[in-house]
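Undergrad: could you look at this predicted model? Sequence included:
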Amino acid sequence: MLGLAGGVLGAFALLRRRALLGDVLAHAALPGIALAYMATGTKAAGPLLIGATASGVLGVLAMRAITRWSRLKEDAAMSLVLTVFFGLGIMLLGWVQRMPGGNQSGLDKFLFGQAASIVPRDLQVIAVAAALLCLAILVLYKEFKLLAFDPDFGAVLGFPVVALDLLLSLCIALAVVIGLEAVGVVLMAALLTTPAVAARYWTHRLSVMVPLAGLFGAASGVVGTLASQIGPRMPTGPLIVLAASLLFFLSLLAAPHRGLLARLIRLRRAQAQASPRRPDGTPLGQAAAGPRPGDGA
């Protein structure tokens, strides 16, 4: 379910040239997790995810404010928000470790993920959030499509482009937050980006790319989870990301139109068609067909 929601949202983030937005929001959620634990003293997923959501939303608003009120471009704003929020989160985690009982807080699972710690209540939260995110994409598909390809034209038509962009960022933030406990801060960004990049190699149509990215994300989750059961103490989150990476490399090589093998075949055909030939059709580098002088003798 995490891979499905992440792949669908990642398709629009990729086309909006916001591939690193998931990475930024994943790192921006860390201070909220630490502050929520310091305020409540509990390791329950509910308060920690609320803190992560608030911190992620604050990161989105900070990025929007930087790009609007300064001369910095979006990539510089994302880099700034990522480093500042992640540094603050690491500092707060250091304070947590010095708190009574802080060493047993278990907050490090939000850095690298711990799928084994998920309980049925967490699964229900993930299912509801993933369903709402996919429903939002389905309802606003036309608006997000316009936002991805021509936001200026959308603004001329009267669409609230800024609000739609903010809504898309908030949806990505929610997808990141619900995946923190299972996959972790470091790897959730890959689950948003890699399935979408892999799907982009197979089609030129958004209506195909979006469900295909969701399918790749879901397949990565299933394959990675099953692979983690093969050997003892094999981490689930990294294996999910490795499964997504394997799908990407297969797409990079074998996609029918944009894959490397297809491009190599087209290049060879073009070279063969462009090579100079004799009137009988044989290339100049080969001997001409027919009898040669002296063959009759």
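TA: Perfect, I can see it now. Residues are numbered from 1 along each chain as shown.

Undergrad: could you use CA atoms for every contact and neighbour count after this?
TA: OK.

Undergrad: from T193, how far off is F159?
TA: Look at F159 and T193: by Cα to Cα, to the nearest Å, they are 27 Å apart.

Undergrad: which one of those two has more residues nearby?
TA: Neighbour totals were compared for F159 and T193, and T193 leads with 28 against 16 (other Cα atoms under 10 Å).

Undergrad: so who does the more buried one touch?
TA: Going by Cα atoms under 8 Å, 6 or more residues apart in numbering, T193 touches G6, G7, G10, A11, L14, A19, L20, G22.

Undergrad: with A54 instead?
TA: So, once contact is read as Cα under 8 Å, 6+ apart, A54 ends up touching A29, G32.

Undergrad: now the helix or strand where it lies: buried residues?
TA: Assigned by DSSP states H and E, A54 belongs to helix 45-69. The neighbour-count check on helix 45-69 (16 or more other Cα atoms under 10 Å) flags 45, 47-60, 62-64, 66-67 as buried.

Undergrad: do stretch 98-115 as well
TA: G102, S105, L107, K109, F110, L111, F112, G113, Q114, A115.

Undergrad: also this one, for the comparison:
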Amino acid sequence: MLSSIISLFSDYTFQTVALGSALLGLISGVLGSFAVLRRQSLLGDGVSHSALPGVVMAFVLSGSKNTEVLLMGALISGLLATLFIVSIVRHTRVKFDSALALVMSVFFGLGLVLLTYVQKIPNSNQAGLKRFIFGQASTLLQRDIILMVICGLILLTLVLLFWKEFKLFTFDGDFARALAFPQRN
């Protein structure tokens, strides 16, 4: 029994998955707290669904499943979706949750159409792209952990540097406006 537990904790795959999950939980917990407190937690869901066409287009353009390239495509697509959501809310009478649902469904639908197109291409390299998009912790590699550590350190450093500003915007938006900070949701 004890030898089974020791062999489990010495397994490379288990160590990689456990470390990756712990890092993801730490980073998401810190950033997600501010999103929940500002009542914008659904924006993360919208951005994650909107990343699908960016990932597929990055694969189509690069022809490889390089994690950094696919994440760059997801970042561009997610930022574009966020820009659309904010623009719809700011320039129309549509509420935030309706704009989020609209943009999320359009981007996700476009991503599924692109994914169907890619799966019909006679390219054996596209196999497993669906698993990358929808996640599978057992496929984490050591370079993925290194990328998570680098991104996590950057994000956590930014949170520490702007800690007072984050608290100010999160808990007292009126005081932030009184101090002449630009206040936008």
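TA: Sure, I can see it. All values reported here derive from a predicted model rather than from experimental measurement.

Undergrad: could you tell me the TM-score of the two chains?
TA: TM-score for the superposed chains, counting by TM-score structural alignment, normalised by the length of the second structure: 0.82, backed by 163 aligned residues with a Cα RMSD of 1.6 Å.

Undergrad: chain center to the helix holding A54 of the first structure, what's the gap?
TA: 18 Å (Cα atoms, centre = their mean, to the nearest Å).

Undergrad: again with stretch 118-136 of the second structure
TA: Using Cα atoms, centre = their mean, the offset of stretch 118-136 of the second structure from its chain centre is 19 Å.

Undergrad: list the contacts of that stretch.
TA: Against stretch 118-136 of the second structure from outside (Cα under 8 Å, 6+ apart): L52, V55, V56, V60, G63, S64, K65, L115.

Undergrad: now swap in stretch 55-75 of the first structure and tell me
TA: 24-26, 28-32, 77-78, 81, 85, 166, 169-170, 173, 177.

Undergrad: look up how far P31 of the first structure lies from the equivalent of I85 of the second structure over in the first structure.
TA: Matched to the first structure by TM-score structural alignment, I85 of the second structure sits across from M63. Separation of M63 of the first structure from P31 of the first structure (Cα to Cα): 16 Å.

Undergrad: also L192 of the first structure?
TA: When L192 of the first structure is compared with P31 of the first structure (using Cα to Cα), they lie 21 Å apart.

Undergrad: look at those two and report which has more neighbours.
TA: More crowded of L192 of the first structure and P31, by other Cα under 10 Å: L192, with 35 against 24.

Undergrad: thinking that one is in contact with G10, fair?
TA: Yes. Using Cα atoms under 8 Å, L192 of the first structure is in contact with G10, at 4.8 Å.

Undergrad: now L71 of the second structure: closest residue in space that isn't a chain neighbour?
TA: V55 (6.8 Å; Cα to Cα, 6 or more residues apart in numbering).

Undergrad: next: L93 of the first structure.
TA: A34 (5.9 Å).

Undergrad: give me the secondary structure label for P122 of the second structure.
TA: Three-state assignment for P122 of the second structure (DSSP: H, G, I helix; E, B strand; the rest coil): coil.

Undergrad: that one maps to what in the first structure?
TA: For P122 of the second structure, the residue aligned by TM-score structural alignment is P100.

Undergrad: so who does the residue nearest the centre of the second structure touch?
TA: Using Cα atoms, centre = their mean, the residue of the second structure that lies closest to the mean C-alpha position is S48, 5.3 Å off. Residues in contact with S48 of the second structure (Cα under 8 Å, 6+ apart) are G78.

Undergrad: mind checking how far the aligned residue in the first structure for it is from F85 of the first structure?
TA: Superposed on the first structure with TM-score structural alignment, S48 of the second structure falls opposite A26. According to Cα to Cα, A26 of the first structure and F85 of the first structure sit 10 Å apart.

Undergrad: what of L132 of the first structure?
TA: Counting by Cα to Cα, the gap from L132 of the first structure to F85 of the first structure is 27 Å.

Undergrad: circling back: from L133 of the first structure, how far off is the match of S48 of the second structure?
TA: Taking Cα to Cα, one finds A26 of the first structure at 17 Å from L133 of the first structure.

Undergrad: ok, now A28 of the first structure?
TA: 20 Å.

Undergrad: between those two, who's got more neighbours?
TA: For the pair A28 of the first structure and L133, the greater number of neighbours falls to A28 (31 against 21), based on other Cα under 10 Å.

Undergrad: element containing the more buried one?
TA: Residue-wise, A28 of the first structure maps onto helix 21-40 under DSSP H and E.

Undergrad: mean deviation, that helix versus the second structure?
TA: By mean Cα distance after the TM-score superposition for the first structure, the fitted helix 21-40 of the first structure averages 0.7 Å away from its aligned residues in the second structure.
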